[in-house]
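Chemist: sequence first, predicted coordinates after that:
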Amino acid sequence: RKSVQPMAARDSGVSYDQLHHFIGSGVWDASALETALLIEADKLVGGDNAWLIIDDTALPKKGCHSVGVAPQYASALGKTANCQSLVSVTLASREVPVMVGLRLFLPETWTDDQERMARAGVPTERQIARTKPEIALEEIDRVIGSGVRFGCVLADSGYGSSGPFRQALSERGLLWAVGLSRRQNVYPADVALVFPVASTGKRRKYHIADRPPVSAEAMLAGEKWQKVSWRRGTKGRLTCLFA
């Protein structure tokens, strides 16, 4: 079982108390090991045809003492439940995925309670509110800084619906493909910002678009759709409709 006591029992050279302190206190720096992992992942699957995939991972948890545990959407259960939510980063090529990053997300019920975070041992530099897209961008920068090669960043609508996240990917010169909510407001590429002068009332403070937005669903309604199949999964061919 994955608990400290049976692990310590496998090696007479380390006591239960020593191993528990090592794991529980977290006084070691994992950055060197994480860098070594990135180097090995790049050797295995890195290259221009590789994908860097951003996603969520949920760990269902009971109680309220584990760091980051709160009622939130658990992808493993397909519903909102008590769990820890983590941002995962995977480097993949062909049929081979290699996990290269996993970072805990702290909901507001934690970041608004300094005493609770201190009691649970959250590092001081991590006792701040950060969105999942912000965490993902920090991980992407870490992967790029290590020299890992990939051709495109992929993410679902949990990240793709964030305008700042999409803009940050473009600012880094990355190719990317992300999911969007069907209700996402979209504009034509040639949209312009104007500053209309109100004939009455207070002067406007902000620019507005020169035409109204439409939902992504409405924009694609008139497009020609086709079914694309890309590989065989555990339950048959994986297919989807694309415009």
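Modeler: Noted; the coordinates are in hand.
Chemist: for the rest of this, base every contact and every neighbour count on C-alpha atoms.
Modeler: Fine.
Chemist: E139 against G101, yeah?
Modeler: Yes: using C-alpha atoms under 8 Å, E139 is in contact with G101, at 7.0 Å.
Chemist: so what sits against both of those two?
Modeler: Common neighbours of E139 and G101 (criterion: C-alpha atoms under 8 Å, 6 or more residues apart in numbering): V89.
Chemist: what's the longest strand seen in the chain in contact with?
Modeler: Using DSSP state E, we find that the single longest strand of the chain is strand 79-93. Contact with strand 79-93 is made by 41, 45-46, 49-62, 67-74, 97-106, 132, 135-136, 139, 150, as judged by C-alpha under 8 Å, 6+ apart.
Chemist: cool, stretch 107-123 as well?
Modeler: Applying C-alpha under 8 Å, 6+ apart, the contact partners of stretch 107-123 are S25, H65, S66, V67, G68, A70, T124, Q127, I128, A129.
Chemist: hmm, 6 Å instead?
Modeler: Applying C-alpha atoms under 6 Å, 6 or more residues apart in numbering, the set of residues contacting stretch 107-123 from outside is I128, A129.
Chemist: in it, which residues are buried?
Modeler: In terms of neighbour count (16 or more other C-alpha atoms under 10 Å), stretch 107-123 has its buried residues at P107, W110, T111, M117, V122.
Chemist: what's the closest of the residues you listed to G222?
Modeler: Of all these, G222 sits closest to P107, with 39.5 Å by C-alpha to C-alpha.
Chemist: L169 is in what secondary structure piece?
Modeler: Using DSSP states H and E, L169 sits in helix 163-171.
Chemist: now do that helix: which elements does it pack against?
Modeler: Of the remaining helices and strands, none touches helix 163-171 by 3 or more C-alpha pairs under 6 Å, 6 or more residues apart in numbering; DSSP states H and E.
Chemist: excluding sequence neighbours, find me the nearest residue to D48.
Modeler: Excluding its sequence neighbours, the residue lying closest to D48 (C-alpha to C-alpha, 6 or more residues apart in numbering) is G151, at 4.5 Å.
Chemist: right, and that neighbour touches V45 too?
Modeler: No: applying C-alpha atoms under 6 Å as the test, G151 and V45 come out as separate, 11.5 Å apart.
Chemist: find the centremost residue of the protein, please.
Modeler: The chain has V87 as the residue nearest its centroid, 4.0 Å off, counting by C-alpha atoms, centre = their mean.
Chemist: ok, second structure coming up, stack it against the first:
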Amino acid sequence: MAGASIETTLELWASSLRDVKRRMHPLFTQDRVARSAEAFLDGLLGEERRKTGWMRAEAAGDPGPWRQQAILGRRRWDADALRDIVRDYALETLADDDAVFVVDETGFLKQGKASCGVSRQYTGSAGKITNCQIGVFACYVSGHGHAFIDRELYLPKSWTDDKARMAKAHVPQELIDRANGGFATKPALALAMIERAIAANVPFSFVAADTVYGVGDIEMALRRAGKGYVLGAKSNDTFYSWGKPSAVASTAKEIADRLPLSAWKRLSAGSGTKGERLHDWAYVELADLAGGDYNEAQGGQVWTRGLLIRRKIVDGDLAFFTTWAPSGTTIEALAKIEGHRWAIEDSFETAKNELGLDHNETRSWHGWRRHVSLVMLAFAMMATIRVHANGPATPSPKKIRRTMTTKAARPRSTAN
């Protein structure tokens, strides 16, 4: 489907920007602070490649970055309330009962030791152990589009074991006082986001995530909630079957190695930037279980536990996924669900390259959450514009900004 014209897209851009500013305005007790927050959002959406305080201040016409910095650090407002605004705003356009709730993490490279949560730790963003913060994010992915709807900053043990360090970074006292210094694993942060989404009646049918999040607590919570999952598994994880014609009691790798050629299907996990993302897939059903065993409300519904295997066409590299799906769910459907994880990777790249997700200059707990939540709002606005402009042919933020600049220049050249 052809995208909307540039003129229509610009109108959508302007009306959407007014809308999101109106929604976040009640978070601030003073109009001047709200205006500074609006200018901050303008800066994130602006054409400057680096979204630093000085760059945003220059775009806003401020003499320095102090107002921008105050929004993230000194002013009193609730970043979690903004997170909920972002979620509700995104769902107005993207909501779908068949949506997939995708969880993943990304790294924020840092210098020094003062930024909240910073530590030498592995991040896929750099592909190595390096000095960074780690954020765990939830992305809502439906047939309409995708947007971030939740986030948490991961605090490693080197932080949660040091209460003075936590206090200096303005981590809330109630978190400092918790058992283990408030330490929460990445799966625990993901589970909290899943539970928030379920409590808020966010419509989705599956959760997709990589091996970090394929743990028992998440699996059991989703079974009780009547949600399916496609979660990464390790090659040496052991899988057992029962009540199936072929008995299985082996590691994921051993199961894959014994599969006949007829068990593999070449399927698309969805469209990417370079076309269909084709892999070879195999699916092994392990057991059929009654949903009522986990939640009485699911009485009579049968769910299938399985092992999904993906094999790269080029080099035969294998990836494994533990699955939980309504009985009769096809391998084609499961491959598509797993493929939805691509959306969050695309979202990280776009949010960092276009909206300054990793350009946060604050060191505090609140600063990180506020900056990230404002970026999420900007991203959700762009996702909404894309849908209302009729599909993926909608110009990117960079192209729209370039067009706006060009149009703004035309009257001046005519006057000369």
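Modeler: That came through, no problem. Everything numeric in this text was worked out from a predicted model, so none of it was measured.
Chemist: check contacts around D346 of structure 2.
Modeler: Not one residue lies near D346 of structure 2 by C-alpha under 6 Å, 6+ apart.
Chemist: where do the helices of structure 1 begin and end?
Modeler: Per DSSP state H, structure 1 carries helices over the ranges 4-9, 16-25, 31-45, 108-111, 114-120, 132-145, 157-160, 163-171, 216-220.
Chemist: between those, which one is nearest to V178 of structure 1?
Modeler: helix 157-160 (4.8 Å).
Chemist: what separates the closest one from the chain centre, distance-wise?
Modeler: 8 Å (C-alpha atoms, centre = their mean, to the nearest Å).
Chemist: then stretch 92-109 of structure 2?
Modeler: Distance of stretch 92-109 of structure 2 from its chain centroid, counting by C-alpha atoms, centre = their mean, is 4 Å.
Chemist: now stretch 148-156 of structure 2
Modeler: Relative to the chain's own centre, stretch 148-156 of structure 2 is displaced by 9 Å; criterion: C-alpha atoms, centre = their mean.
Chemist: likewise stretch 109-125 of structure 1?
Modeler: Offset of stretch 109-125 of structure 1 from its chain centre (C-alpha atoms, centre = their mean): 21 Å.
Chemist: read off where the lengthiest helix in structure 2 ends up in structure 1.
Modeler: Ranked by number of residues, the top helix in structure 2 under DSSP H is helix 365-388. Alignment note (TM-score structural alignment): helix 365-388 of structure 2 is unmatched in structure 1.
Chemist: after superposition, how close is the longest strand of structure 1 to structure 2?
Modeler: Compared with structure 2 after fitting, strand 79-93 of structure 1 deviates on average by 1.0 Å (mean C-alpha distance after the TM-score superposition for structure 1).
Chemist: and for that strand, what span of structure 2 is it aligned with?
Modeler: The aligned range for strand 79-93 of structure 1 is 128-142, by TM-score structural alignment.
Chemist: L94 of structure 2 matches what in structure 1?
Modeler: In structure 1, the residue matched to L94 of structure 2 (TM-score structural alignment) is V45.
Chemist: for its match, what are its contacts?
Modeler: V45 of structure 1 neighbours (C-alpha under 6 Å, 6+ apart): S93.
Chemist: just checking, which of the contacts of strand 79-93 of structure 1 belong to strands?
Modeler: Counting by DSSP E, the contacts of strand 79-93 of structure 1 place 51-60, 70-74, 97-105 in strands.
Chemist: report the separation between R32 of structure 2 and S15 of structure 2.
Modeler: With distances taken as C-alpha to C-alpha, to the nearest Å, R32 of structure 2 is found 21 Å from S15 of structure 2.
Chemist: cool, H144 of structure 2 as well?
Modeler: Counting by C-alpha to C-alpha, the gap from H144 of structure 2 to S15 of structure 2 is 20 Å.
Chemist: which of the two has more neighbours?
Modeler: Higher neighbour count among H144 of structure 2 and S15: H144, with 18 against 12, using other C-alpha atoms under 10 Å.
Chemist: ok so, going back, of the ones in strands among the contacts of strand 79-93 of structure 1, grab the buried ones for PyMOL.
Modeler: Burial among these is assessed by 16+ other C-alpha under 10 Å; the matching PyMOL selection reads:
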select buried, resi 51+52+53+54+55+56+57+58+59+60+70+71+72+73+74+97+98+100+101+102+103+104+105
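Chemist: which residue, other than its chain neighbours, is closest to P212 of structure 1?
Modeler: Y187 (7.6 Å).
Chemist: what lines up with that neighbour in structure 2?
Modeler: Aligning on TM-score structural alignment places Y187 of structure 1 opposite Y240 in structure 2.
Chemist: with W230 of structure 1 instead?
Modeler: In structure 2, the residue paired with W230 of structure 1 is A269, using TM-score structural alignment.
Chemist: count of residues packed around its match?
Modeler: 24.
Chemist: repeat for L374 of structure 2
Modeler: Neighbours around L374 of structure 2, by other C-alpha under 10 Å: 24.
Chemist: with V143 of structure 1 instead?
Modeler: Neighbour tally, V143 of structure 1, other C-alpha under 10 Å: 23.
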